[in-house]
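Engineer: quick one, what's the 3D model for this:
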Amino acid sequence: MDTEKNNQPENKGGGQGEDNANSGKNGQSNSSFVGNDENALMQERKKKLEEMIARGINPYPYSYDVTHKAAELKDKYIGLAQGAMTNDSTSIAGRIMAMRRMGKVTFLDIEDQTGRMQAYLQRSDLGDENYSILKLLNIGDIIGVKGKVFRTDRGELSVKAEQYASLCKSIRPLPDQYYGLKDPEFRYRNRSIDMIMNPGVSEVFKKRSQAIQSMRSFLDRRGFIEIETPVLQPIYGGASARPFTTKLNAFNMEVYLGISPELYLKRLVVGGIERVFTICKNFRNEGVDKTHNPEFTMMECYAAYMDYNDMMELTEQMYARIFNDVLGKTKVNYQGTELDFTPPWKRVTMYDSVSEHTGIDVANMTKEQIKAETERMDYNKQMTVAEEDTKGSLVEELFKIYCEKQIIQPTFITDHPKESTPLCKIHRDNPDLIERFEPFVFGMEIGNAYSELNNPIVQRRLLEEQDRARIAGNEEAHPIDEAFLMAIEYGMPPTGGLGLGIDRMAMLLTDSRSIRDVIAFPFMKLG
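Structural biologist: Below you'll find the model as predicted:
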């Protein structure tokens, strides 16, 4: 806002007569706008709306001709001198975020998707009738302004209005700009007002969008074809997770929201699409925390004639390309720590990681020896050791509890125990392991990849074992997908597969602490 005469803004957040009335302490409890004060303010706005209609003004027109965004004007006129007036006409539109009336002159801060632009409205330019209508506007209203571009004596780039139009009369006041929105719970539940009051939120979603565009471009240049897979599935599979269940009334059958697109994408590889990917929603009925949301977005791709070593290279190259495209660099600050995504990333086997962080040499120990050593060193009693545990499951648990959070820089954790998934090839050098990796950053898993199992006989046996586990009560085991098994019986070439979480990538790109910060509408409890 221009400060030509050092006057204070008329309002800090709500429009005329609404100073601070619509915000509780710290912008929290009253941000939901309940109570008598809020009702009074809304009634005042409704009266203004009625007066506009009575004066023949349509407060909600169908369209408006916008010629420039705020950022475009600021870039174009970056060299315009203080006090200089141009003959260039422009038309801008956006939400009124600040307003100051000084008798015959009114200053407005108008915010669009790219930033803010000041509008200068003078009674002598608009005429008495049009100028008087300004009193019917409030902070939060959306308006359009047409006029000439100039820079004030104080250096503020502005539009000197020749005409203006109400584009949407708001009837609910905004929170106070001084306090803003401090309560994360309210922000997540009311993303629209969060984006209005906190411009940085919109930037998060812009960067997320740019990352997805960059990812698509990266894969397209390497010959991958994007194909959608079903969200509604008669059989769930491709991951260890509990599904969401629903009913398809037309067929009177139980169906599931997809937990993974993996089995469908492999069927496409069988069909001759040698490089395929999808960017999709997955749904897993499990825990919710700062890195997990029941509904999340991932990219999954498969490439014939590649293995997990190729997929490691693909992963680090893709991350580097995306970070360069979005941020212009591969070194970023995340939660106070510098992370370097420049390839090549560190590669560490799961056995070596467990040995490094626990001192237990699991590679050269039996299940019984690992159990005994675990009981000795597990001083926090974080592990639950069961009789049916295998060596592989113990190693996985040790890694999860003692290693994951220690991995800060981008690192591939490779060569997992064979018990960890039924969809991956046995390691070519060790029959107790599989050719699987998970990339970790800042203690967070950001993906998963295999040298894909393509032996149909072994695949059937492993999936039958999974199905028996499911019947015995394992809620994360999945049933047999006969359509998938039939497909690979026709023959699937050697294939590398990779899944990357879009939400966690967005967290790293935008220095966001919680997955809820990078999902526009994260799932929330009712209430």
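Engineer: going forward, measure contacts between C-alpha atoms and count neighbours the same way
Structural biologist: OK.
Engineer: what does the longest helix along the chain rub up against?
Structural biologist: Taking DSSP state H as the criterion, the chain has its longest helix at helix 199-221. Contact with helix 199-221 is made by 194-195, 225, 318, 321-323, 325-326, 502, 506, 509-510, 517-518, 520, as judged by C-alpha atoms under 8 Å, 6 or more residues apart in numbering.
Engineer: Proceed likewise with the subsequent sequence, for comparison:
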Amino acid sequence: MEIFDNVLEQQRIEKADELRNLGANPYPHFLQKDMSITEFKAKFDYIKELENKRCDEEVTLGGRLKLKRVAGKSTFGNIEDESANIQIYYSRDSIGEEDYAKFKKNLEVGDIVLVKGYAFITKTGEFSIHVSKLVLASKAICLLPEKFHGLVDIETRYRQRYLDMIMNPEVRDDFTKRSIIVSTIRRFFEDKGFLEVETPMMHPIAGGANAKPFVTYHNALDVERFLRIAPELYLKRLVVGGMEAVFEINRNFRNEGMDLTHNPEFTSIEFYWAYHNYKDLMNLTQELFLTLIKRLNLDEIVEFDDMKIDFSKPFARISYKDALVDIGGLDVKILDDKTAILAKLKSDGFEANDKLDMGHLWAELFDNYVEAKLINPTFITDFPISISPLSRRSDEDSQIAERFELFIAGRELANGFNELNDPLDQYARFKAQIDAKNAGDDEAHEMDEDYVRALGYAMPPTAGEGIGIDRLVMLLTNKKSIRDVILFPAMKPIKNLETQENKE
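Structural biologist: This next block holds a predicted model:
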């Protein structure tokens, strides 16, 4: 099957050939525009106050033709660039009889054009450009969706993001905001004295977080490699090496399910700060969020998914145990009774694995009774140590980790803690993770002896944190699905979808 086998697409190919026969290359290069449409509108806005409603200065604009209406010897159209759209007007007299005849027949909606002309206001009061020269910059073979209905099919929008962006300018705006968010985060940390670094994407050991890895193979080295779950252990090696404040913005990969908040590859920032503690990180995180809200010109009351999230007040802080009782509504008496916890979970219809230790059972309680209720920014602190294998133990309670997670709108957005820098304790924790893996926990950490040896050279007191950038962008652009903030999200192959539909 040919790619462009549609009858209408074949007709457009014929028109491209006809243009070539007329001496007009349908795909020319070395073309330049003078300014964006937004800049054009701003520069010549003064003509609205002039008596003749026009100016004499000509400039060149470029954009995609989104509308074309021929009226005999003249044509009205609309072109759009990444900044805005504008009405264009040209006639047989303004661009010449030969070009007018050529473009009347062969110029179509979807084509990209350059137009040279001057600003004027039409009789109907619309700011426009009066075209004296028109050049086809790129011929579109594929037809755009019908304008009235637009592009609404969600599968098509995600699979063909380029088409989504052509038809829905607000999508481009969302991804522009994403870029602003990332650049603001980078500048924020640089201004605080952090150094941006890059660490490996392929790891010899799957570590840094509890998750299933993607596995690949390095032919030259004849070894298995894992796409990184998290950069944590490499970044902390750099702290051992003397870099006292580092950050990395990059991709992580987790071979897990997909839903509204999970994509198998996602972007995060991780940062590590020597001679600081997790309370410093909470303060820094709140400052970062307020900086982003200001940079995006958002109100301090942010709307997200029918919720109003209040950023005007200091972020709440509550311990893990207190959250189970005060927010989750659980009886404090059951929290130290494994049998009672299992009974509570089962009675409320939740899965209850009697092989889990108390820390993991608390995590089940938290996930089911607390998380969804955390709407306004809330730091949950003092996690169970068994679910925090890389965190430092509390000096006051060895079963508690000096750790926090930030929850907003019922979702985790950040995870930070005082880093475990005792090599013997870390080695023991890794061995416990191996026991957990042997017991069936396929997301448990692998043993990383080189990292333990790095700690043996002494790492200063350090706090570290990771923030999921995709979820952060979702929050600040009011998007319910992570696919709406990732340019090219993971999708099921079309063949698999067709098989599934046939079964249904």
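Engineer: give me the TM-score for these two chains.
Structural biologist: With the length set by TM-score structural alignment, normalised by the length of the second structure, the two chains reach a TM-score of 0.94; 490 aligned residues with a C-alpha RMSD of 1.8 Å.
Engineer: the contacts of helix 199-221 of the first structure: which two are farthest apart?
Structural biologist: Spatially, the most separated pair among the contacts of helix 199-221 of the first structure is Asp194 and Ile225, at 36.6 Å (C-alpha to C-alpha).
Engineer: chain center to stretch 215-225 of the second structure: distance?
Structural biologist: Centroid separation between stretch 215-225 of the second structure and its chain, computed with C-alpha atoms, centre = their mean, to the nearest Å, is 29 Å.
Engineer: which stretch of the first structure lines up against it?
Structural biologist: Counting by TM-score structural alignment, stretch 215-225 of the second structure falls onto residues 245-255 of the first structure.
Engineer: isn't Met197 of the first structure right next to Leu181, touching?
Structural biologist: Yes: the criterion here is C-alpha atoms under 8 Å, and Met197 of the first structure meets it with Leu181 at 7.2 Å.
Engineer: who has more neighbours, the two?
Structural biologist: Set Met197 of the first structure next to Leu181 and count neighbours by other C-alpha atoms under 10 Å: Leu181 wins out with 23 against 20.
Engineer: the more buried one corresponds to which position in the second structure?
Structural biologist: With TM-score structural alignment as the criterion, Leu181 of the first structure lines up with Leu151 in the second structure.
Engineer: tell me the SS of its match?
Structural biologist: coil (DSSP: H, G, I helix; E, B strand; the rest coil).
Engineer: OK, contacts around it?
Structural biologist: Contacts of Leu151 of the second structure (C-alpha under 8 Å, 6+ apart): Pro145, Arg157, Asp164, Met167, Asn168.
Engineer: okay, stretch 314-326 of the second structure sits on what stretch of the first structure?
Structural biologist: Counting by TM-score structural alignment, stretch 314-326 of the second structure corresponds to 344-356 in the first structure.
Engineer: quick one: buried residues of the matching stretch?
Structural biologist: Residues Trp345, Met350, Tyr351, Asp352, Ser353, Val354, Ser355 are the ones in stretch 344-356 of the first structure that count as buried (16 or more other C-alpha atoms under 10 Å).
Engineer: so which of those sit within strands?
Structural biologist: If you go by DSSP state E, those have nothing in strands.
Engineer: what does Glu256 of the second structure align to in the first structure?
Structural biologist: Alignment note (TM-score structural alignment): Glu256 of the second structure maps to Glu286 of the first structure.
Engineer: related to what we said a few turns ago, and the longest helix of the first structure, what's buried?
Structural biologist: Under the neighbour-count criterion of 16+ other C-alpha under 10 Å, helix 199-221 of the first structure has 201-202, 204-205, 207-208, 210-212, 214-216, 218-219 buried.
Engineer: number of residues surrounding Arg295 of the second structure?
Structural biologist: 13.
Engineer: show me what it lines up with in the first structure.
Structural biologist: With TM-score structural alignment as the criterion, Arg295 of the second structure lines up with Asp325 in the first structure.
Engineer: quick check, its match in a strand?
Structural biologist: No: judged by three-state DSSP, Asp325 of the first structure forms no part of a strand; its state is helix.
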